[in-house]
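Undergrad: Here is the input, now give the coordinates:
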Amino acid sequence: MSKNHPGKIFRTKSPFYFILLSLFLLASCAETKKATPVVTMTKNLRAPAYPLVTIDPYTSAWSEADHLYDDAVRHWTGKRHGLIGAIRVDGQVYRFLGKEELPRKAVLPMANQGAWDGVFSLTQPASGWEKPDFNASKWTAGKGAFGTSGMPDLVTPWETPDIWVRREFTIDANLTDAPLYLIYSHDDNFELYLNGQKLVDTGYAWKNNAVLPLDGELKKLLIKGGKNVIAAHCHNKTGGGLVDFGIYQDSEKQEIFAQAAIQKSVAMSATKTQYIFACGSVDLNLEFMTPLLPQNPDVLSRPVSYLSYDVKSTDGKDHDVQIYFEATPEWAVNTISQEVSIEKGETDGLTYFKTGTTEQPVLAKKGDDLRIDWGYFYLCGAKTPEMSYSLGGYQAIKEGFAATGILESTGEQKMTTKMVPNMPVMACAQQLGKVSDKGSNGKIMIGYDDLYSIQYFNENRMAWWKKDGKVTMDDALKAANTEYDQLVETCAKFDNEMWNDAVKAGGENYAELCVLAFRQSIAAHKLFKDKEGNTIFLSKENFSNGSIGTVDLTYPSAPLFLIYNPDLLKGMMNPIFYFSESGKWNKPFAAHDVGTYPLANGQTYGGDMPVEESGNMLVLAAAIAQAEGNATFAEKHWEVLTVWANYLVENGLNPENQLCTDDFAGHFAHNTNLSIKAIMGIASYGKLADMLGKKDIAEKYTAQAKEMAGKWVEMANDGDHFRLTFDQPGTWSQKYNLVWDKILGFNIFDPAVAQKEIAYYLTKQNTYGLPLDNRKTYTKSDWIMWTATLANDKETFQKFIDPLHKCFNESPTRVPMTDWYETTDAKQVGFQARSVVAGYFMKMLEQKSVKK
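TA: Here you go, the predicted structure:
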């Protein structure tokens, strides 16, 4: 049993258990042509969320629960992506994947069921505005939802910083005693009152469909048969704004797959998440695999994930077994109020369901908390007598499987429908027959054809895998099916090599964090080519501000790609180079971004980061040159690199009041860590010049960097450490930018500088890690990894990594890994599912650099 989680059998630290697990995997596939390769999996990590289907920033589904059946499968934004799995053993059904969410009955509907009437004020109202007897006759009538452009189910635009909303209603005097729920969506700071009593005060946050049970004393606040008021105030701090709320009652319907299996374990490797369940007298091994292989862009870009299953008897007897999977159109919409079409199709031995919105607003929306609502989601399986498929109602399809184990075709091959209040499902079931201890297996595939992926400087571009329209989704599904066995082997080899390298570099806790980061980081990007054929690999700032191609996301993400495929890092940098070299960006420093996802038409971020982004681009250009052994990529962009290097020489030593990558901390001047960034950028330019044979330039800029480093030490010195800002004694901060002096072999700073900092940091750690600086107790996990890499030995490195591992193992915030959290209680502060966790690979990059 885990010491951190006593009594839970879904994790184990026993080496003997994992030997048995490996033997089980080999035995369960005994009837296949090849034994399934044994893959080293995580042992001690309870992930805050487990990656299931991780293709790109839009098709990204996770389990945010300890057991796969405890909660619905969710998009990284938290929206439900309906995916349910059940197995029928000798007539008894066990649910192992997802959770039925029966539609609640609307007592006071939210906007996804139609616009609702309210009144609002955009100026501060008089006191008592939240009370039922307040006179709101001078307020403006409007319909919910209220929000900024692009928000879900928007009716009344709201563009000011604050809005106050009142919604009056009556409750039926005959309302049943069934539980009631107040459901609300907001962005950002939100206060909500029911009949004058405050029920919600979120602080700086944004949520969709948050649920507050109205039970006990809260339910007594409602006046049956009389006037009630819900009043809300929302302050939009940044980005989008939203106000929507309603009251709902539990459905009178009952779950069909109410009996859950027993989860015995969950473990991960770089490309796989594996679950094992006890389902009566059989064991089910379930594996999600997304082959995000960095060195194979065709496969990495292909929008197909696998869900494979092996079932075997555990009591020496044969058992009659059927297995079932269903998906809903929630995968293909931004909100469930959108109308969808569903159709059944076939291709080359495969049967699939395909669903998408009837509107098909291709690349029509941009922003952060959005889901794709163009293109088509696919649920695909084999076309064999053992597989049956059905399209129909949420409960009816399940009832049919529970009764017979076979999906009876309803005759419907195509439908157009709304998902509220009656959710349709696409389902498939396999007859596994009499299952013995030798086992039986199969797989399904989940895919998404987004038609066009990115608008790149006003031209809509297709994903890499489409080859400018020459490859169809049918072709992709056929290739994914044909190549499956080989990809299983290739992924196993990659996973094991990555694990072994990570353990060697930083130990098992470090390796587990790299495993958790791998799919998250890659799936936060989209891969395509521009019209000239250049590789473009654009990131999305998930739950930050939705920017696309952000340079200070590229920077922390770089280590993973420098190790496995520098061409992908070039693909992140190419848009920024083009932006400047085309004249579309004419400032003497690098841009922050090239737009808001998925529209990459030019910077949309409100403030520049001159030293930050220029330093980032120069450092990464040098890192690519070191990884490839030549500076060809930098030579192609030499003119603009020169402009940026000169900007850093003039402005980098003691930066003025400006933002750095930690922009959430606000503007501040004399930032010592940002100064290091500038020095590293200048040293990088010198290194590149040397590699290109420009010896005079190399000597000049290298000497400049060394001179600045000497001044830095004098200006930043604070006794046993170095300051946060040059002008504030008694302050400190992580100097994570200094890691490049070590990685790129500059030796610009005296090595004693880094070791003085490391010794000081060890005195400042909290339970869950090292704070970012002295101002707050929060931290950034990617920067902890870089700071830890400054240590000269593995043991010291692990002193920083173990609290970080503990954080994700114990965090009460169940979302795809955050990189911004509190070191005191492991709670998320902001950000999730971002690409920056690829920075965890910095220690592995150091090991690779040492070998060279």
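
Undergrad: use CA for all of it now, contacts and neighbours both
TA: Noted.

Undergrad: So residue 488 versus residue 74, what's the distance?
TA: 25 Å (CA to CA, to the nearest Å).

Undergrad: So for those two, which sits in the more crowded spot?
TA: Legend: neighbour count by other CA atoms under 10 Å for residue 488 and residue 74, higher for residue 74 (23 against 19).

Undergrad: Now the more buried one: closest residue in space that isn't a chain neighbour?
TA: In space, and not counting its chain neighbours, residue 74 is closest to residue 80: 4.4 Å by CA to CA, 6 or more residues apart in numbering.

Undergrad: State the distance from the one you found to residue 263.
TA: Applying CA to CA to residue 80 and residue 263 gives a distance of 21 Å.

Undergrad: swap in residue 271?
TA: Distance, residue 271 to residue 263, by CA to CA: 21 Å.

Undergrad: Skipping its backbone neighbours, what lies nearest residue 7 in space?
TA: Distances taken as CA to CA, 6+ apart put residue 1 closest to residue 7, at 6.4 Å, once the chain neighbours are dropped.

Undergrad: who touches that neighbour in this structure?
TA: 7, 8, 9, 11, 12, 13 (CA atoms under 8 Å, 6 or more residues apart in numbering).

Undergrad: To check against the first, give me the structure of this:
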Amino acid sequence: MKRNLWQIPIFAPFELRLAPPTAVVDHTLYSPVLPPSYPLAAAAAKIDKSTAWIPGNQVSNLPSVRPEFWTGSTLNWGVLARVDSTVYKVFGVPSYVPGSKSASLRRAQYTSTHSIFTLEAGKATVELDFFSPVSPKNYLRQSLPFSYLTVSVSGTAESSVQVYSDIDENWTGQSGNTISEFSTANGVSLFELSVDGATTYEEVNDMALWGDVVFASRPSNSSSVTQQSGLPSSVRAQFASNGTLDGVTSRFSAGDVVGIAHDLGQAGGSVTFAIGYVREAAVNYLANSRTGYYRASYPETPSAVSYFFDDYPAAQAESLIMDAELEQKAVAAAGTNYSDILTLTTRQVFGGSDLTIPGDSLDTGDVMVFLKEISSDGNVNTLDVIFPAFPIWYVMAPEYIRLLLEPIVQYLATGLWTKPFAIHDIGTHYPYATGHDDQKEEDMPVEESGNLILLVYAYVAATGNKAWAVQHHTLLQKYAEYLIVDGLDESVQLATNDCCGPLANQTNLAIKAAVALNAYGKLFDDTSYSLKGLEFADELYEKGIALDEARTHFKLQYGNDVKYNKDIDYAVVFNIYPDILFTLQTFPESAHDMLASFYPTIHGPAGIALDSRVDWSSTFWTSWAGAASPGKNDTTRNLFVDDVWGYMTNGINTPPFSDRWFAIPGSGGLVGGSGDPVGGFDAWRNRPVVGGHFAVLALKGPDQFK
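TA: Here you go, the predicted structure:
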């Protein structure tokens, strides 16, 4: 697929046109494209903590625009650069600073681990490198809940250069009840902001209150450091006048900032800041506290932050290799548009995970990963969130699949969940992973039973560790037996797209049951289960109970009852993807060819609606569907990839990579059902399910990053 420097979506026969996102705006080059939002701080364990983003449509005003938490609430994080006594606003400073000028953005770039902005500040060039390591096989590095900001100033030979950055109490999740503590250790200047009186696991508006915001820096070889807290007008004016801060950090009041300044002396250089959120108690798992993996090595925050700075050269070197390798693999798999998608996806997924160990023993042999169902109900380790996201872990770190499932299967093994089908999640709201002993949850019987079996199969296929699956054989057999009974005789129930409401005899669910039963049989060398899965597939496809009369597509619902015989109804049958990925051959090749031919016929103004009930589409499920139905010369696969890329780059969306958008006009004409324009996003943002974008790359094999 050829990259276009800009794209105008063609929505014939409708008259809607979207403004093209230009590759060059005000002399600024956006590389590889202008995304909806740039991740700034997206390190591990920032699920509901201190993520920070810049909307793409505001980045040209970088010196004055404030970053946002993933919900859209604003944060304060400012950067100033002082060159020969002239102060330049570089990032996040909308307010007046005496004698200051605004730098001019010249380039904005993102990779899988970095967001880099280059600005012109008089004769100087200032580069801001927001770096969140993605190192899933290095548990220590991946679990550190911090991100880097490196500020580099060049082109200033014989000039005097100082650099300053600050944050405020918005990062704590509240205002007016903040405690600030400052310390120095191992050369690190460290501010810790906390909420006075916050209780463990307390949060508000999806932001945690019970931990400590960390803001720190350490001198480079050529810099000296000063610090100060107080009103932003006073602290920034102090820096503007003197290039240093006055060292007063003893007080903190509502509206204050904490600031750190570096004096680089002559000829510029680079300085690095760290920002993050530390929680001694990270997750409540079955009434036991779990903490970050890194705390086994660095139980105290100052030592953890000091190590984070020590680790910067190695983390940076690793990131450059991974950035290049991911881009190359993605381009080889499906072109440059696909690469643009995957590189924007990566930090969002890994930034949404907590890599934990027991808080009491700090036993690194007992590792679990926890996910929050972001942007919806906040459930913990939801199976139908892990399932759509699993391709990214399958490709980059297959062990994560097991680590995500461990909290679930260990809870199920207690017998406290008594229903015959698999549980939906292990906690109603993050960080309470306390199970559902009362049996009250959002039941998705066929959905989650199939998901659990297929996720275990994916883990074994990627790692060869069948022994772990054997440990849970009895449990998995229970859910396979459930699928035999109810997988093709579905009662009215919910599926993963629960907002659509419950239905009976959902074709997509029956396909999942068929594939899962075949996978279970192959996993445990029991042909009776595989044969049952093949029998389901034969009913659905060969005998045609799930096909329209002309046998062109799978219908939304199957069966001979007249109420299901709606040939115009359809579903994007993403659940057939594991059949292709694992070469299970549950369905014949002709079924995949049928889908590849059908999908282009229902393509709307901005994509393919996920099924005939809705006007929206899904970035991750359509990624699965595209991977499962390439068609001649991969045309259908590319159609789906280009739809996601077109949505990502159409210039009308600003949240952290939302995974749902309006693909066709709804009842309101040229808008979706919620009044949003076709091509606009539908509420969801910053969710780890976008790991499903890796579905095409996963076809190249597991564990591709050694």
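
Undergrad: Report the contact partners of the counterpart of the residue nearest to residue 74 of the first structure in the second structure.
TA: Using TM-score structural alignment as the criterion, residue 80 of the first structure maps onto residue 74 of the second structure. Contacts for residue 74 of the second structure (CA under 8 Å, 6+ apart) come out as 66, 67, 68, 170.

Undergrad: is it true that the second one touches residue 51?
TA: To tie it back to what came earlier, the one meant is residue 67 of the second structure. No. Between residue 67 of the second structure and residue 51 there is no contact under CA atoms under 8 Å: 9.5 Å.

Undergrad: Downstream of the biggest strand by length in the first structure, the next helix or strand is which one?
TA: Ordering each strand of the first structure by length in residues (DSSP state E) puts strand 424-435 first. Later in the chain than strand 424-435 of the first structure, the nearest helix or strand by DSSP states H and E is strand 440-449.

Undergrad: residue range for that next one in the second structure?
TA: Under TM-score structural alignment, the match for strand 440-449 of the first structure is residues 269-278.

Undergrad: again, but for stretch 642-653 of the first structure
TA: Under TM-score structural alignment, the match for stretch 642-653 of the first structure is residues 477-488.

Undergrad: And for residue 78 of the second structure, nearest residue in space, chain neighbours not counted?
TA: With sequence-adjacent residues excluded and distances taken as CA to CA, 6+ apart, residue 78 of the second structure is closest to residue 92, at 4.4 Å.

Undergrad: residues contacting the one you found?
TA: 62, 63, 64, 65, 66, 67, 76, 77, 78, 79.

Undergrad: Following element in sequence after the one helix or strand residue 119 of the first structure maps to, please.
TA: Taking DSSP H and E as the criterion, residue 119 of the first structure maps to strand 116-121. Downstream of strand 116-121 of the first structure, the next assigned helix or strand under DSSP H and E is strand 140-144.

Undergrad: Where in the second structure does that next one fall?
TA: Under TM-score structural alignment, there's no match for strand 140-144 of the first structure.

Undergrad: for that strand, packing partners?
TA: Other helices and strands packing on strand 140-144 of the first structure, by 3 or more CA pairs under 8 Å, 6 or more residues apart in numbering; DSSP states H and E, are strand 116-121, strand 156-157.

Undergrad: Identify each buried residue in that strand, please.
TA: With burial defined by 16 or more other CA atoms under 10 Å, the residues of strand 140-144 of the first structure counted as buried are 142, 143, 144.

Undergrad: of all those, which comes closest to residue 667 of the first structure?
TA: The shortest approach to residue 667 of the first structure among those belongs to residue 144, at 36.0 Å (CA to CA).
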